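Colleague: Here you go, sequence then predicted model.
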Amino acid sequence: MSISQAIAPHLAYLRRFARALAGTQAAGDAYVAATLEVLIEDPSLFDTKLDPRVALFRTFAGLWNSVGVNLKPDMQTSPATPVDRKLESITPLPRQAFLLSAVEGFSVPDIASILGLDKGGVMELIDQAGREIAAQVATDVLVIEDEPMIAMDLEGIVEGLGHKVMAVARTHAEAVKAIAHGKPGLVLADIQLADGSSGLDAVNEMLGSFQVPVIFITAYPDRLLTGERPEPAFLITKPYQPDTVKAIVSQALFFERRARLRDRPSAA
């Protein structure tokens, strides 16, 4: 089996992971493209003794964590991710380990292989990421979800992190009505809602008037991770684990705060 055949089933999920790390679709996809270029130039970097998924993520992690790597200007598809801000976007190892575990479902030995660490080091990184999440500043969260049990579960997870659920909306109309009473600091949105309306459409309408980090939740991630249209930076697959939600909430707010600090006017 060729390398291209071996990695093809895993590319969509590498894009998901890369976007969660980089904070935007454009930056994450650029790193995935760079990874594929590296493999084309030097196939020996793909360790055929490993599971193909582990080997692919290991190659990506080696590129991501390399201080000397620079993206080519023509790989940048958004002015929000210029080359000279590459290092500013790099996420520390604890978040990488936590996302690999909670979102991508890798085992501790696999994460150790991907990051080039021992198993004890991986567990320490995951624990550190958990402490970072617990220390996050609270924000108001809008949940757009039509299934009552899932909505309650999400509400419990979010509030357990110290955040406040300002409203739970079951339809596009309820979501739009909810923001009339205040703007959320984070949105968790299902794609397909009870009345046939779209959580994606509701979010796009919100983003037309104000900016807010958004996490999409869907039972059909393959329908969104096609690479053929604009795709979300933060995506959770149903059924999910609580740690998955915690990891992605943490990452979305991490980048939102970095953007806010970066855009804050400097003191005169």
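Modeller: Sure thing, it's come through.

Colleague: use CA for all of it now, contacts and neighbours both
Modeller: Noted.

Colleague: Assumed Ala6 was part of a helix.
Modeller: Yes: if the criterion is DSSP: H, G, I helix; E, B strand; the rest coil, then Ala6 is within a helix.

Colleague: For the helix or strand that Ala189 is a member of, give me every contacting residue.
Modeller: Taking DSSP states H and E as the criterion, Ala189 maps to strand 186-190. By Cα atoms under 8 Å, 6 or more residues apart in numbering, the residues outside strand 186-190 that reach it are 139-146, 199-200, 203, 212-218, 253.

Colleague: Show me where the stretch 101-250 of the chain has its strands.
Modeller: 140-144, 164-169, 186-190, 214-218, 235-237 (DSSP state E, counting those that start in this stretch).

Colleague: possible to save those as CSV with distance to Leu39?
Modeller: Formatted as CSV, the strands of the stretch 101-250 of the chain follow (distance: least, Cα to Cα, whole Å):
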stretch, distance to Leu39
strand 140-144, 40
strand 164-169, 44
strand 186-190, 35
strand 214-218, 31
strand 235-237, 26
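
Colleague: Show me the one of these that comes nearest Ala27.
Modeller: Ala27 sits nearest to strand 235-237 of all these, at 15.5 Å, using Cα to Cα.

Colleague: tell me what that closest one is packed against?
Modeller: With contacts defined as 3 or more Cα pairs under 8 Å, 6 or more residues apart in numbering; DSSP states H and E, the packing partners of strand 235-237 are strand 214-218, helix 242-263.

Colleague: before we go on, here's another structure to hold up against the first:
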Amino acid sequence: MSLGQQLAPHLPFLRRYARALTGSQAQGDKYVRATLEAIVAAPDQFPRDVDPRLGLYRMFQGIWNSANYDETEGRAEPGEGNEAVARARLARMTPLSRQALLLTAMEGFTPEDAAYLIEVDTTEVESLVAEALAEIEKQTRARVLIIEDEPIIAMDIETIVRDLGHEVTGVAVTRDEAVALAMEDRPGLVLADIQLADDSSGIDAVKDILAEFNVPVIFITAFPERLLTGERPEPTFLITKPFQRSTVKAAISQALFFDQSTVPAEAA
């Protein structure tokens, strides 16, 4: 099996990680493309002594670290909008902590694998994750609309949201109900399942909401690869079903991290 064939199944999930890390489909996909170009240009540099997925993410981390080093040295164009907001927050938080959180909680890597990817000792990973959660949760509070038709899952998500210190504005089970709740009490974050109770679409509900006002959205789906092809406008933040509580926490924190409405006054 060629290297390309080995890496293909992992690309949708690398896109998910890249988008969550950057807060942007366009920026995340740009880093993924750069990673693939680097592999094609120098296939002998690809780590062959580890699992292909681990090697792919390691190559991505090299691209990411190089790009962010250039920004630190002042060689990148200044960011605007969400990226500028993120930079203001990054001034008060170690970037490695965010990467450790996303790699373990969202991408499912072990602490050992995460340590390999971000090039730290395994013992450091837990403290980095704890640092990321503490800092992000301290900076961001929001009012959250949950769009989910399975009662047990909705209840679980609601508990996670409240445990993070956020307020739940409502739980909708259909497209129409979701839009009505959003218009009645505008949320600062939306968590949306894809398939809803009356065979309506959570994607359509979100489109209707976004037509009225901007709000960060996290989609929940059992088939994330279907929404992560890189070929059309797609969600920036995705949670895969079945999910772990830590995954939901990481996704919420990261989505709010890039939301301009949650910037503390001193960071604006």
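Modeller: Done, it's in. All of these numbers come straight from a predicted model, not from anything done at the bench.

Colleague: Got a TM-score for the pair?
Modeller: The TM-score (TM-score structural alignment, normalised by the length of structure 1) is 0.88; 253 aligned residues with a Cα RMSD of 2.3 Å.

Colleague: returning to that earlier point: quick one: closest of the strands of the stretch 101-250 of structure 1 to Arg260 of structure 1.
Modeller: strand 186-190 (13.7 Å).

Colleague: how about the strands of the stretch 101-250 of structure 1, which one is nearest Arg53 of structure 1?
Modeller: Nearest of these to Arg53 of structure 1, taken as Cα to Cα: strand 235-237 at 17.9 Å.

Colleague: list the contacts for the aligned partner of Thr122 of structure 2 in structure 1?
Modeller: Structural alignment (TM-score structural alignment) places Thr122 of structure 2 against Lys119 in structure 1. Applying Cα under 8 Å, 6+ apart to Lys119 of structure 1 gives the contacts Val108, Pro109, Ala112.

Colleague: Next step: those residues restricted to helices.
Modeller: Among the contacts of Lys119 of structure 1, the ones falling in helices (DSSP state H) are Val108, Pro109, Ala112.

Colleague: What count of nearby residues applies to the first one?
Modeller: So the one you mean is Val108 of structure 1. For Val108 of structure 1, the count of nearby residues is 19 (other Cα atoms under 10 Å).

Colleague: now do the second one
Modeller: Each residue near Pro109 of structure 1 was counted by other Cα under 10 Å, and the total is 13.

Colleague: Next, work out how far apart the residue mapped onto it from structure 2 and Leu103 of structure 2 are.
Modeller: Matched across to structure 2, Pro109 of structure 1 falls on Glu112, judged by TM-score structural alignment. For Glu112 of structure 2, the distance to Leu103 of structure 2 equals 11 Å [Cα to Cα, to the nearest Å].

Colleague: With Val206 of structure 2 instead?
Modeller: To Leu103 of structure 2, Val206 of structure 2 is 27 Å away according to Cα to Cα.

Colleague: all helices for the stretch 1-150 of structure 1, in order.
Modeller: Remark: helices assigned in the stretch 1-150 of structure 1 by DSSP state H, counting those that start in this stretch are 3-7, 11-22, 25-41, 52-64, 86-89, 93-102, 108-115, 119-134, 148-160.

Colleague: Tabulate those (JSON lines), appending distance to Thr244 of structure 1.
Modeller: Below are these laid out as JSON lines (distance: least, Cα to Cα, whole Å):
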{"stretch": "helix 3-7", "distance to Thr244 of structure 1": "23"}
{"stretch": "helix 11-22", "distance to Thr244 of structure 1": "12"}
{"stretch": "helix 25-41", "distance to Thr244 of structure 1": "19"}
{"stretch": "helix 52-64", "distance to Thr244 of structure 1": "18"}
{"stretch": "helix 86-89", "distance to Thr244 of structure 1": "21"}
{"stretch": "helix 93-102", "distance to Thr244 of structure 1": "5"}
{"stretch": "helix 108-115", "distance to Thr244 of structure 1": "15"}
{"stretch": "helix 119-134", "distance to Thr244 of structure 1": "12"}
{"stretch": "helix 148-160", "distance to Thr244 of structure 1": "10"}
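
Colleague: Report how many residues lie close to Pro230 of structure 1.
Modeller: As a burial measure, Pro230 of structure 1 scores 11 neighbours (other Cα under 10 Å).
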